[in-house]
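Visitor: Show me the folded form of this:
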Amino acid sequence: MAGIKEIRTKIKSVQNTRKITKAMEMVAASKMRKAQDRMRAGRPYAEKVLSMARHLMEATPDYHHPFLTERELKNAGVMVVTSDKGLCGGLNTNVMRLVLARLREFTEKGIGSQFTAFGNKGLGTLTRIDAKVVSQETQLGDVASLDRLVGAIKVQLDAYLEGKIDALYLATNRFVNTMKQEPVFIRLLPLPGKLADPYVVATESATETEKSQPDHGWDYLYEPDAKIVIDELLQRYVEGLVYQSVAESMASEQSARMVAMKAASDNAKKVIGDLQLVYNKTRQAAITKEISEIVGGAAAV
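Guide: Below is the predicted model of the structure:
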């Protein structure tokens, strides 16, 4: 009967695990819908800031902002967006694998690098490989807050303006749909030609992207002057891109966690079924053995 007791204990343990994964799946599904709504609500802001910045740059061709200046790449800054918690499948692993691959390329070419980490998982990986982390922000919760992101972003923007880095990159998970989250590694600075969407530039040629942007004869009145307005707007544009990437990463996290927990619950259910079958066979064999012993004893008497 010891074997039967062990199997019963195992079944109970797996059942308890399934209750936990099922609860986590339901919680993730609830949070996922809210995260997706916040992500979609933030997209119009990023698109509008991009449109305004593009119009202002076209209206002021005599002012060339440092964010648009191409430089020889000797040092790069990388902002890595991951989740604070695990149990979300390969979401964090995929983006960190992409970051490590690019870091290997930088090292082979003699390019220095410094990192900003948003999220505990990315920070933990960067710390383990002794990467240079110049700023960080963790425990972001379920709602992205621009106020908490600005300080870490400013460290990299100041480094770019001071010439300490020659390009700024962003590694994150882009939300495609509930079942698919795409890890991307895009260049934020210098900004692409005509301020094209960096996500589009990452998948299309610069020529095709520039052709898709219409030309207009914009004319603006600036207060106090064009330089200050453009400087502030382009900084807000970069901050808006990072904020939107964090919001998309949070939506991706909840979607990936829901899918992972559903898979875990389904696997637990299958394991319980298999263990129940083994339990029934073992119990039946034990009962048959006892009956045989009783019948044998009666026959001997």
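
Visitor: all contacts plus neighbour counts: C-alpha atoms, from now on.
Guide: Will do.

Visitor: Could you confirm residue 135 falls within a strand?
Guide: Yes: counting by DSSP: H, G, I helix; E, B strand; the rest coil, residue 135 is part of a strand.

Visitor: buried sites along stretch 170-177?
Guide: Residues of stretch 170-177 classed as buried by neighbour count (16 or more other C-alpha atoms under 10 Å): 170, 171, 172, 173, 174, 175.

Visitor: Provide the contact partners of the helix or strand harbouring the third one at residue level.
Guide: Residue 172 belongs to strand 167-177 when elements are defined using DSSP states H and E. Outside of strand 167-177, the residues within contact range by C-alpha atoms under 8 Å, 6 or more residues apart in numbering are 71, 73, 75-82, 91, 95, 98-99, 156, 160, 181-190, 242, 245-246, 248-249, 251-252.

Visitor: quick one on the thing from earlier: show me which of the buried residues of stretch 170-177 is closest to residue 27.
Guide: residue 175 (19.0 Å; C-alpha to C-alpha).

Visitor: Can you give me the distance of the residue nearest to residue 82 when sequence neighbours are not counted to residue 185?
Guide: Of all residues not flanking residue 82 in the chain, residue 119 sits nearest, at 4.9 Å (C-alpha to C-alpha, 6 or more residues apart in numbering). Taking C-alpha to C-alpha, to the nearest Å as the measure, residue 119 and residue 185 are separated by 16 Å.

Visitor: same thing with residue 234?
Guide: For residue 234, the distance to residue 185 - C-alpha to C-alpha - is 20 Å.

Visitor: Going by neighbour count, list what's buried in whatever helix or strand comes next after the strand holding residue 172.
Guide: Moving toward the C-terminus from strand 167-177, the next helix or strand (DSSP H and E) is strand 180-189. Across strand 180-189, burial judged by 16+ other C-alpha under 10 Å covers 181, 183, 184, 185, 186, 187, 188, 189.

Visitor: Ignoring the adjacent residues along the chain, who's closest to the fourth one?
Guide: Put plainly, it is residue 185. residue 171 (4.4 Å).

Visitor: quick one: the helices in the stretch 1-150 of the chain?
Guide: Per DSSP state H, counting those that start in this stretch, the stretch 1-150 of the chain carries helices over the ranges 2-59, 91-108, 120-128, 146-161.

Visitor: compare with the first, here's sequence two:
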Amino acid sequence: MAGAGMKEIKTRIKSVESTKQITKAMELVSSSKFRKAKEQAESSRPYFNTLYNTVQDIAKNTGNSKNVFLKERKVNNACYIVIAGDRGLAGGYNSNILKAVLAHNSKNTAKVISIGKRAKDSLSKRGYEIIDSIYSVEDAVYEDANRVAQRAMEAYKNGEVDEVNLVYTEFISALTQEPKVVRLLPVTIDKNKEEVKKDKSAVEYLPSADAVLGYILPKYVSGSVYGAIAESYASEQAARRTAMESATDNANEMISKLELVYNRARQAAVTQEISEIVAGASSAQ
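Guide: Just a heads-up that it's a prediction; the model follows:
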């Protein structure tokens, strides 16, 4: 019986060691991808922050703008641009994005533009209408972001939707990533009167602030989508690296415990064998 138990423990140790090799390899791959993704996310932030501030400054100076993307209206139909991962094994990364969408819209009637395989699979199963998609976050380029941004703007302009929200994961640090829901359309303008007055005296837009706003708004929307893709991809790799590192540590701990159990079983088997030999010798005398 002892021999059979020792064999099972040995098989279990080999199984955990095989799993550990996989999780360690995935951790190393994610670490390599994370470094590149982090650089891309951090380098893109200044551009998109400047773009956002520029839109805010121009919009404050347009007064009663007739731009359709600034007009508030009753929200009967919403659109969500949802960015999740291409695959799993990233802790709660994908589930947290799904929870953010469901918390913001629990009716399951919104239109969705999905970015990433997990976003499309999860939301389509819950009854959301997928009107456009980018299959892979890792392979997404600016042209892809621009295409889905144009689709969202078209849906808003034609009255298909009354609001466009961007759902992504903000990269804060290697250990912290935060799901966010940001309204893209209509553009929310800070109504600080003192800032408006100051801006009017400092900046003049030609041919007009409204015309400049009409030109830059599409770039703002597509730029926001691409910036969110960069943030989300860095967050996904960070989350996966953390999850695989934790899995590797758990495997090491499990192997240590199994080895201890194995050594105790082997010691017990040796002790039992010695006892049987001594008992046999005593009986012979």
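
Visitor: Could you get me the TM-score between them?
Guide: Overlay of the two chains. TM-score (TM-score structural alignment, normalised by the length of the second structure): 0.91; 279 aligned residues with a C-alpha RMSD of 2.0 Å.

Visitor: next one: the strand holding residue 172 of the first structure to chain centre, how far?
Guide: With C-alpha atoms, centre = their mean, to the nearest Å as the basis, strand 167-177 of the first structure stands 7 Å off its chain's centre.

Visitor: and what of stretch 26-37 of the second structure?
Guide: Relative to the centre of its chain, stretch 26-37 of the second structure is centred 15 Å away, using C-alpha atoms, centre = their mean.

Visitor: That one vs the first structure, mean deviation?
Guide: With mean C-alpha distance after the TM-score superposition for the first structure, stretch 26-37 of the second structure departs from the first structure by a mean of 1.5 Å once superposed.

Visitor: matching residues in the first structure for that stretch?
Guide: Aligned using TM-score structural alignment, stretch 26-37 of the second structure spans residues 24-35 in the first structure.

Visitor: quick revisit: post-alignment, the strand holding residue 172 of the first structure versus the second structure, mean distance?
Guide: Once fitted to the second structure, strand 167-177 of the first structure is off its aligned match by 1.0 Å on average (mean C-alpha distance after the TM-score superposition for the first structure).

Visitor: so that strand matches what in the second structure?
Guide: Here strand 167-177 of the first structure aligns to the second structure at residues 163-173, judged by TM-score structural alignment.

Visitor: same question, stretch 88-98 of the first structure
Guide: With TM-score structural alignment as the criterion, stretch 88-98 of the first structure aligns to 90-100.

Visitor: Repeat that for stretch 124-134 of the first structure.
Guide: Under TM-score structural alignment, stretch 124-134 of the first structure corresponds to residues 121-131 of the second structure.

Visitor: Please find the angle between the direction vectors of the strand holding residue 172 of the first structure and strand 180-189.
Guide: Inter-element angle recorded for strand 167-177 of the first structure and strand 180-189: 160 degrees (by axes from the mean of the first three to the mean of the last three C-alpha atoms, to 10 degrees).

Visitor: any idea how far residue 207 of the second structure lies from residue 36 of the second structure?
Guide: For residue 207 of the second structure, the distance to residue 36 of the second structure (C-alpha to C-alpha) stands at 41 Å.

Visitor: Same drill for these two, tell me which one is more crowded.
Guide: Neighbour tally, residue 207 of the second structure and residue 36, criterion other C-alpha atoms under 10 Å: the higher count belongs to residue 36, 12 against 8.

Visitor: give the contact list for the residue nearest to residue 82 of the first structure.
Guide: Taking C-alpha under 8 Å, 6+ apart, one finds 81, 82, 83, 84, 136, 137, 138, 139, 140 in contact with residue 119 of the first structure.

Visitor: Also residue 147 of the first structure?
Guide: For residue 147 of the first structure, no residue meets the contact criterion (C-alpha under 8 Å, 6+ apart).

Visitor: That one pairs with which position in the second structure?
Guide: Using TM-score structural alignment as the criterion, residue 147 of the first structure maps onto residue 143 of the second structure.

Visitor: so how far is residue 226 of the second structure from its match?
Guide: Residue 143 of the second structure is 9 Å from residue 226 of the second structure, where distance means C-alpha to C-alpha.

Visitor: and what of residue 28 of the second structure?
Guide: According to C-alpha to C-alpha, residue 28 of the second structure and residue 226 of the second structure sit 26 Å apart.

Visitor: Also residue 51 of the second structure?
Guide: According to C-alpha to C-alpha, residue 51 of the second structure and residue 226 of the second structure sit 12 Å apart.

Visitor: neighbour-wise, which of the two wins?
Guide: residue 226 (23 against 19).

Visitor: Does residue 134 of the first structure touch residue 123 like I think?
Guide: No: using C-alpha atoms under 8 Å, residue 134 of the first structure makes no contact with residue 123, being 11.0 Å away.

Visitor: which of these two has more neighbours?
Guide: Taking other C-alpha under 10 Å, residue 134 of the first structure and residue 123 do not tie; residue 123 has more neighbours (24 against 14).

Visitor: Name the nearest residue to the more buried one, ignoring sequence neighbours.
Guide: Nearest residue to residue 123 of the first structure in three dimensions, chain neighbours excluded: residue 117, at 5.3 Å (C-alpha to C-alpha, 6+ apart).

Visitor: residues contacting the one you found?
Guide: Residue 117 of the first structure makes contact with 79, 80, 81, 82, 123, 133, 135, 136, 137, 138, according to C-alpha under 8 Å, 6+ apart.

Visitor: For residue 138 of the first structure, see how far away it is.
Guide: Distance of residue 117 of the first structure to residue 138 of the first structure, computed by C-alpha to C-alpha: 8 Å.
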